[in-house]
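Enquirer: got a predicted model here, sequence first, then my questions.
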Amino acid sequence: MDKLTIKQLCANLRLSELSIAFEEQYRESAYKNMAFEDRLRELLQVQYDADNVKRRARMGQQANLRWSDATIEDCFKRHIEHRRLLADILMEFDWVGRNENIVITGKTGVGKTHLACAIANAAMNKGITVLFKRFYNLLLELVAAENEMNLKRFRNKLNRTNIVILDDWGLAPLCDRERHLLFEFIESRECKASLIITSQYDTKDWYGAFQDHTLADSVLDRIVSYAHVIKLEGDSARCIAREGGDNE
């Protein structure tokens, strides 16, 4: 099989990086004495690595994180008291395989959203899909999907994502429709996928938003019973951000 045929096959199969690496092997005399299996392995590794980089970039775009550059290394430095818990959470991401959740609480500016995004970035590096949603934006989208008779499809789309981040879970009262749509969404993910929830309020204070104790019990039990809770302490980091550090 001649060189041009091989390159054409690479083009047909969309193996662009392998094609470039093959061209290099073809030119470099050092490869002439390399075993066929070693040359083939090197070519496949080049394509595999390139595909991973592209896949990770796509995942990052689809995740739409608020802090796309957040790293867990920064969080280890910033939240020293939670290093062990964070290390456990990041260990192979077993909690995602068990469809468990993470709840991050703390006052405004302490770094809840940044930490959620850092965990999300670490997850995507492992090939785990993530989607970032502001809590009230999600409620609006659920209502809109129901109005458009598209609720099941919208919920299924969300549930194909391994981790959905619900940022800034609020205490403002929900209307009856929002309560039931939220319950159905949480129920649809129970034991099937994971959530990361950030909130200014401790979980015990979430009941006030529901104005329906039975429904609140049903929702919170489905979240907290399978959750790793991280309570962040300290002063607001917004002044740090103005000096070039992280933000909420």
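Expert: Everything's here; your move.
Enquirer: alpha carbons only for contacts and neighbour counts from here, please
Expert: Fine.
Enquirer: distance from the chain centre to the strand or helix carrying R39, please.
Expert: R39 belongs to helix 36-63 when assigned by DSSP states H and E. Centre-to-centre, helix 36-63 and its host chain are 20 Å apart (Cα atoms, centre = their mean, to the nearest Å).
Enquirer: check which helices and strands that helix sits against.
Expert: Judged by 3 or more Cα pairs under 8 Å, 6 or more residues apart in numbering; DSSP states H and E, the packing partners of helix 36-63 are helix 16-27, helix 112-125, strand 130-134.
Enquirer: now for the longest one, which elements pack on it?
Expert: When you say that, I think you mean helix 112-125. Using 3+ Cα pairs under 8 Å, 6+ apart: helix 112-125 touches helix 36-63, helix 72-78, helix 83-90, strand 101-105, strand 130-134, strand 163-169, strand 194-199.
Enquirer: buried stuff in the second one?
Expert: Buried residues in helix 72-78, counted by 16 or more other Cα atoms under 10 Å: I72, C75, F76, R78.
Enquirer: equivalent analysis for stretch 163-176, please.
Expert: So, applying 16+ other Cα under 10 Å, buried residues of stretch 163-176: I163, V164, I165, L166, D167, D168, W169, G170, L174.
Enquirer: check it against this one:
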Amino acid sequence: MNEATLDKMRKMKLLGMYRAFKTDLETPTDAAYTPDEIIAHLIDAEWDERQHRRVEQKIKNARFRYKAALEDLHYNTGRNIDKNQIMRFADCSFIDKAECILITGSTGIGKSYIASALGYHACSMGYKAVYYNVPKLFTQLKMSKADGSYLKEIGRIERQHLLILDDFGIQPFDAQSRVALMELIEDRHGKGALIITSQVPVNKWYDVIGEQTIADAILDRIVHNAHRLELKGESMRKKRVSENELIN
């Protein structure tokens, strides 16, 4: 009977319940459980399994640059990372309030890792997030206009609780990209959270965006009341290479 029950659980895709029941059968105990305790135990196992799968699917859909975790951040490296500030971000209230986080600093300093870690954490808390490299995003949007899928791409971005734009300003915006950026920012303003990473200081973003009227409109929505992380110090990638050379 137990094998038949396990087979039905598997076919019904009750994988959490299946694993819990199978484990119980393989590790017998003298403890006596009431029927409601047994049911609660199996339901809890199934609930946990489905929650885990939802989080994993959110992470897969987000396509983060790094597999990153907030608990793995290093705060004692002279990079000007405020642990208290990061922990405040960890409650995800900035997502609930549709706020912006701007992370700036030189190449290799850890901007993308921090953004990815915040995104991973948001997914674990049940939020939907998506990561884009900015130059690749706007190339993709140009192609989508050509093949008629532009609105579908924009709609996918709009549905996310958190949008991460990485490597903002690595190359100047052309006229078409400026308009697309304006549409993205306008659609998210007050509705969805945003994390932007950039090697370019915020006060230079006008030059990167170009066309002052559009730049004013975009930056007014991005920079006003944004949380700022201005990372300093040497490249973490170069530091790791130097440490490996010393070891070898």
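Expert: The structure has been received and is ready for your questions. Note that the structure is predicted; figures quoted are calculated from it, not measured.
Enquirer: let me see the TM-score of these two.
Expert: Here the TM-score for the pair of chains, by TM-score structural alignment, normalised by the length of the first structure, is 0.87; 241 aligned residues with a Cα RMSD of 2.2 Å.
Enquirer: on that earlier part again, show me what counts as buried in the helix holding R39 of the first structure.
Expert: So for helix 36-63 of the first structure, counting by 16+ other Cα under 10 Å, buried means R39, E42, L43, L44, V46, Q47, A50, R56, M59, G60, A63.
Enquirer: how about the last one, what does it touch?
Expert: When the contact criterion is Cα atoms under 8 Å, 6 or more residues apart in numbering, the partners of A63 of the first structure are T129, V130, L131, F132.
Enquirer: now the fifth one
Expert: By Cα under 8 Å, 6+ apart, the contact list for V46 of the first structure reads E17, L18, A21.
Enquirer: likewise for the third one?
Expert: Applying Cα under 8 Å, 6+ apart, one finds that L43 of the first structure lies in contact with L18, A21, F22.
Enquirer: just the closest of the residues you listed to N125 of the first structure, please.
Expert: Each of the contacts of L43 of the first structure was scored against N125 of the first structure by Cα to Cα, and L18 proved nearest at 22.4 Å.
Enquirer: show me what contacts that closest one?
Expert: L18 of the first structure sits next to C10, L43, L44, V46, Q47 when contact means Cα under 8 Å, 6+ apart.
Enquirer: counterpart of E49 of the second structure in the first structure?
Expert: With TM-score structural alignment defining the correspondence, E49 of the second structure maps onto A50 in the first structure.
Enquirer: now do the nearest residue to that match once chain neighbours are set aside against Q8 of the first structure, distance only.
Expert: Spatially, and ignoring its direct neighbours in sequence, A50 of the first structure is nearest to E17 (6.8 Å; Cα to Cα, 6 or more residues apart in numbering). Note on E17 of the first structure: its distance to Q8 of the first structure, by Cα to Cα, to the nearest Å, is 13 Å.
Enquirer: so for those two, which residue has more residues nearby?
Expert: E17 (20 against 13; other Cα atoms under 10 Å).
Enquirer: now do the contacts for the residue nearest to the spatial centre of the second structure.
Expert: Nearest to the geometric centre of the second structure sits G119, at 2.0 Å (Cα atoms, centre = their mean). Residues near G119 of the second structure by Cα under 8 Å, 6+ apart: F64, A129, V130, L162, I164.
Enquirer: in the second structure, which of the contacts of L18 of the first structure still touch?
Expert: With both residues aligned by TM-score structural alignment, their matches' Cα atoms under 8 Å, the contacts of the contacts of L18 of the first structure that the second structure also has are C10, L43, L44, V46, Q47.
Enquirer: so can I have a markdown table of those residues showing distance to N99 of the first structure?
Expert: As requested, those are exported to a markdown table (distance: Cα to Cα, whole Å):
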| residue | distance to N99 of the first structure |
| --- | --- |
| C10 | 39 |
| L43 | 37 |
| L44 | 33 |
| V46 | 33 |
| Q47 | 32 |
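Enquirer: farthest pair in these?
Expert: Every pair of these checked by Cα to Cα; the farthest is C10 and V46, at 13.1 Å.
Enquirer: what do we get in the first structure for T213 of the second structure?
Expert: T213 of the second structure maps onto T214 in the first structure, with residues paired by TM-score structural alignment.
Enquirer: could you say which helix or strand holds that match?
Expert: helix 213-224.
Enquirer: give the other helices and strands that whichever helix or strand comes after that helix contacts.
Expert: Helices and strands here follow DSSP H and E; after helix 213-224 of the first structure, the next one along the chain is strand 227-231. Judged by 3+ Cα pairs under 8 Å, 6+ apart, the packing partners of strand 227-231 of the first structure are strand 101-105.
Enquirer: the strand it packs on against the second structure, how far on average?
Expert: Comparison of strand 101-105 of the first structure with the second structure after fitting gives an average deviation of 0.7 Å (mean Cα distance after the TM-score superposition for the first structure).
Enquirer: what secondary structure does the spatially most distant residue from the centre of the second structure sit in?
Expert: Of all residues in the second structure, D30 has its C-alpha farthest from the mean position, at 45.5 Å, by Cα atoms, centre = their mean. Secondary structure, DSSP: H, G, I helix; E, B strand; the rest coil: D30 of the second structure is coil.
Enquirer: quick one: stretch 172-186 of the second structure aligns where in the first structure?
Expert: Alignment of stretch 172-186 of the second structure against the first structure: residues 173-187, by TM-score structural alignment.
Enquirer: what are the buried residues along the matching stretch?
Expert: L174, E178, R179, L181, L182, F183, F185, I186.
Enquirer: and for stretch 185-204 of the second structure?
Expert: In stretch 185-204 of the second structure, counting by 16+ other Cα under 10 Å, buried: 185, 188-189, 191-200, 202.
Enquirer: name the surrounding residues that touch stretch 67-80 of the second structure.
Expert: 81-83, 109, 113-114, 116-118, 120-121, 230-234.
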